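**Q** Sharing a model prediction with you, sequence too.
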Amino acid sequence: MIDFLSRLAMSFSGFVATIVLTRTLGQTRYGAYVVVISVLAWVTIASNLGLEQAIKKRVSETTDGNYVVAGAIIQIGLYAIVAVCLWLAGPYLNAYMGIDATLILIGLLAARLIGDFVQTILDGQHLVHVSSLLSPIELTSRSIVQVSLVIAGFGITGAVAGYAIGAVVAALIGSYFVSFDPSLPSRQDFARLKSYAQFSWLSSVKGRTFLSMDTLVLALFVSNSLIAVYEIAWNLASLFAIFGSSISRTLFPEISKLSSEEGVSGEVVELLRVALTYAGLFIIPGLVGGALVGDIVLQIYGPGFDTGYYILLMLTFARLLYGYQSQFLTTLDAIDRPDLTFRINAVFVAANLVLNLALTWRFGWYGAAVATTLSAALGLTLSYYYASRVITVVIPFDEISKQAVAAGIMAAVVYALLALVGDSLALVLVFVGVGALVYFCALVVISHEFRTTVVDNLPLRVPTLVGS
């Protein structure tokens, strides 16, 4: 719950900051900033090579071994290699990004890696409730600095500086809670990290492929202004997916510990079922709501952003598929089967790259959105197939269908309000809140499991719900 609430606060902070950035920088300059951050995300993966997942796994399953220091040594070495490569490729990178930002990219990379490393250690040490607070701290710090500097006239430089400062602030706070043995690690510590990372590195590539391969490919074929609209649609789609992401992150250390102690037990099967039950809790109504008022909501970001309406719908559906896929992959990783996730991710990455290049070249940004959706569907199919081979998979069709019914009730109410009152931006924002309330009230009524979950997580007992 702490992880979800922190992500919700983080999303709100980022939502407000993004509106300011798009309206102040404009579509073209904001699009250039998006390209820089997308490149950063990919070089971060090149500087990690599965190390993050390996550290999280090894730290979470045992108190033996000095994986924190071993991981830090490897991370420093990888960063040095990638930084040199970036410096040598500077002219080509600058030409691709459209601005002279290679040295800035090297500095951003250091800040990003430090922040990610601290969060990884905390997750592995079963301190998800602590690491979860770092993300909103980072994004809030970033947003404050970005908005201040951009309004002051520093443009893209101010936006980039805010990104780095936010990561450093979160890392400094998180490092206070990290515990580790300062002694030198053994050769076995490095070997155990390598044994996991040699499979898990592709998981990071897969995740980044889904999040920003389309952006990188779009930079080859369309203008930065269109990239800005596409990125905003993607951000809104991702906003609906925060609950599913929170579930994956929270359950990984728990499933990892259970499987290392008891093997693939009934508890692990139940945790996967619960994860699948709630992976679409927010994004199912988000997809329905986006179809009703998505074009109007996009106008918040400025003139011209409503052209991303159909992109928003396709990317939201892709996010829904990916959310379910993530629960399977997280479970496979947690039960120490990175070899299976490697196979899934290899197919996913290859398919995503080929589809993005072919469809974006032919159909522009619609092709990119379709490519992302098709690759998510393929990944979900493969992840279900491999997960069902090693663990009993119980698909909660009943609960998922109840979420769809509740979303339908919500849609009927919102549609009636739109027809009776109108569809101005101010009114639509109110209707969004009303729709959310209707959805959750309807789900509480029709779903006993959801009602029980709500009661179990309320700080006070509610007689009406308890007695239902």
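**A** Ah, there it is. Numbers count the residues shown, from 1 in each chain.

**Q** can we go C-alpha only for contacts and neighbour counts from here?
**A** Will do.

**Q** you'd agree residue 41 is up against residue 207?
**A** No: taking C-alpha atoms under 8 Å as the definition, residue 41 is not a contact partner of residue 207, at 10.4 Å.

**Q** Let me know the next secondary structure element after the helix or strand hosting residue 29.
**A** Residue 29 is part of helix 2-46, with elements assigned from DSSP states H and E. Next in sequence after helix 2-46, counting helices and strands by DSSP H and E, comes helix 51-61.

**Q** Check it against this one:
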Amino acid sequence: MVLAGAAAWTHGREQMSADSSEMTKSSDDPGHAITQGAKANAAGLLLRLAARAAFLFMAARLFGPRAYGNFVLSVAVIELCVSVGSLGVKKTLFPLLDRAEVDGKRPLVHVVIDAAVMIGIASVALAAMISALGFLLAPPDVAVALALIAPMIACQALIDLAVAAVRWRGRVRYEIIGRSVLEPWILASCATGAVLAGLESSGLAIGYWCGTLSALAYACWGIAREFPKPLSRSYSFDYRGAKQLLAMAPGNSSNDLLNALYYRIDIYIVGIVLGPVPTGIYGLARQLTTPIRQVRQSFDSLLVPGIARIIDQCGVPQTTLALSSSIRQILALQLPMLVAALAIGQPLLQLLGPGFEAGYHVLIILCAAEILQSAMGLGDLVFVYRKPGLGLAITLVSVATSAVLAIFLMPRFGITGAALASFAAYCVRSVLRVAALRWQFRLTLPLASVAVPSVAAGLAIVPALLIASPLMALGAALLVYAIVLKAGLAATGQTLQLAGFDREYLSRLDSPT
């Protein structure tokens, strides 16, 4: 594992050192920069996939469904707290830095330090509260697991702040290497080392601490490098800037909180209703769907500020081309993962340990749900920058849908019922999102932008299900997908290139005519 991690690190460094992995604020071709940045992030995705596979195999084999279920439930609670403790800085830091740069009265890094102070205070308070509540309300083994990793709320929130700051500078390497190499590989390595040292009961928590702290240290080093002469002036806390951050925080933090709850409410309900062993099986299947979401996240580092700039300069209706081309490209990368899950999901789960094969149907349903949300969810960026309250209401309805359906379906269908509830909630959110974009912003995302990848995936499912050999089924299905996708794009005149971000497009939209 150490050798594999070293190889991944070397490859990541070489990939990130290329000029294409960076986008400066003055780029003449934002669409090209976003694509190149996504390619760099995709390299990080491959590294993260390898690390996740190593961690899941280690966790399943060494700890089993019960201990892994307690860890999954604890991490889900921690991540929910991070969405509050980070004060929404993943989105709100950008305008604050823009204003500080124009004003020129204060070093930019001081704006970041202000946010770090506020995040630290909020996160420490949350960690103390969640630890106390855990011992009062949760079963003893869950409470102990939660208390062991609760201090990492502050560190995870500060990682969000640090990577947002360097992303504002147009740098994605710190997020990729920190999140995709250091954090997962060190987590897996240290958790394994803890077991070998006889610390089985706290091995997963030790790994989580080590992985989080390494990613935080690297992200902070990125700030020191990318914000020159950070200590050129004496630092003093800016109460005016803090008020601006706090003014933007409630709407976006509430939206982040509901989104985090939306993504994890199934884990909470499974843990409460069915117990740790089903939670471990469900959580493992859910973890295997994470690469689908990470395809979308590989674009977010540069796509989010690009969309924000179009909205700010040209208005919401003019984001149609950028959103449509982005959705098509992301969907074209995600759908083969669903096809692969159909072909090899069952033997993969069996390989991870006894009992985990019961999560096969959960895996397929959640793969489809992740694709629906992460690709089509790009429209949420419009709500973030124009109507955060509307996005909040849509998310709240979706959370309620997931909770109600899970409670109704789980007694009959178990963990598969929880997965079906999540999928139904994602469908409800997608319908409400499309309706709101059309009604509130006159923004229509053409179905033609997703038709070709969807048809290709539909045809590829046939060999994935009919061929007995998993590897042959996988190869045949991916071949069918590639052939149909290429033919469909050629027949419709579409491409997988991003459009709508170039300077000429923006100039044309800004013109009076």
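**A** Arrived safely. Computed from a predicted model, the values in this text were never measured in an experiment.

**Q** List the buried residues in stretch 187-204 of the first structure.
**A** 189-190, 193-194, 196-204 (16 or more other C-alpha atoms under 10 Å).

**Q** Could you pull out the helices in the stretch 101-250 of the first structure for me?
**A** 102-124, 128-151, 155-175, 187-221, 224-240, 242-262 (DSSP state H, counting those that start in this stretch).

**Q** out of those helices, nearest to residue 409 of the first structure?
**A** Proximity to residue 409 of the first structure (C-alpha to C-alpha) singles out helix 224-240 among the helices of the stretch 101-250 of the first structure, at 18.2 Å.

**Q** The closest one maps to which residues in the second structure?
**A** The alignment of helix 224-240 of the first structure onto the second structure (TM-score structural alignment) covers residues 276-292.

**Q** Give the buried residues for the matching stretch.
**A** 276-289, 291-292.

**Q** One more: stretch 384-397 of the second structure?
**A** For stretch 384-397 of the second structure, by 16+ other C-alpha under 10 Å, it's 384-386, 388, 390-392, 394-397.

**Q** If I take the helix holding residue 29 of the first structure and helix 128-151, what angle do their directions form?
**A** Helix 2-46 of the first structure and helix 128-151 meet at an angle of 70 degrees, taking axes from the mean of the first three to the mean of the last three C-alpha atoms, to 10 degrees as the criterion.

**Q** what angle separates helix 2-46 of the first structure from helix 187-221?
**A** Using the same axes, to 10 degrees: helix 2-46 of the first structure against helix 187-221 is 80 degrees.

**Q** what would the buried residues of stretch 187-204 of the first structure look like in JSON lines with distance to residue 377 of the first structure?
**A** Below are these laid out as JSON lines (distance: C-alpha to C-alpha, whole Å):
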{"residue": "189", "distance to residue 377 of the first structure": "37"}
{"residue": "190", "distance to residue 377 of the first structure": "36"}
{"residue": "193", "distance to residue 377 of the first structure": "31"}
{"residue": "194", "distance to residue 377 of the first structure": "30"}
{"residue": "196", "distance to residue 377 of the first structure": "26"}
{"residue": "197", "distance to residue 377 of the first structure": "26"}
{"residue": "198", "distance to residue 377 of the first structure": "25"}
{"residue": "199", "distance to residue 377 of the first structure": "22"}
{"residue": "200", "distance to residue 377 of the first structure": "21"}
{"residue": "201", "distance to residue 377 of the first structure": "21"}
{"residue": "202", "distance to residue 377 of the first structure": "18"}
{"residue": "203", "distance to residue 377 of the first structure": "17"}
{"residue": "204", "distance to residue 377 of the first structure": "18"}
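
**Q** of all those, which comes closest to residue 121 of the first structure?
**A** Nearest to residue 121 of the first structure out of these is residue 193 (C-alpha to C-alpha; 13.3 Å).

**Q** The second structure: which residue goes with residue 444 of the first structure?
**A** Superposed on the second structure with TM-score structural alignment, residue 444 of the first structure falls opposite residue 486.

**Q** which ones are touching residue 74 of the second structure?
**A** Shown in contact with residue 74 of the second structure (C-alpha atoms under 8 Å, 6 or more residues apart in numbering): 142, 145-146, 149.

**Q** sec struct for residue 336 of the first structure, please.
**A** What DSSP: H, G, I helix; E, B strand; the rest coil gives for residue 336 of the first structure is coil.

**Q** if I look at it, how far off is residue 33 of the first structure?
**A** Distance of residue 336 of the first structure to residue 33 of the first structure, given as C-alpha to C-alpha, to the nearest Å: 38 Å.
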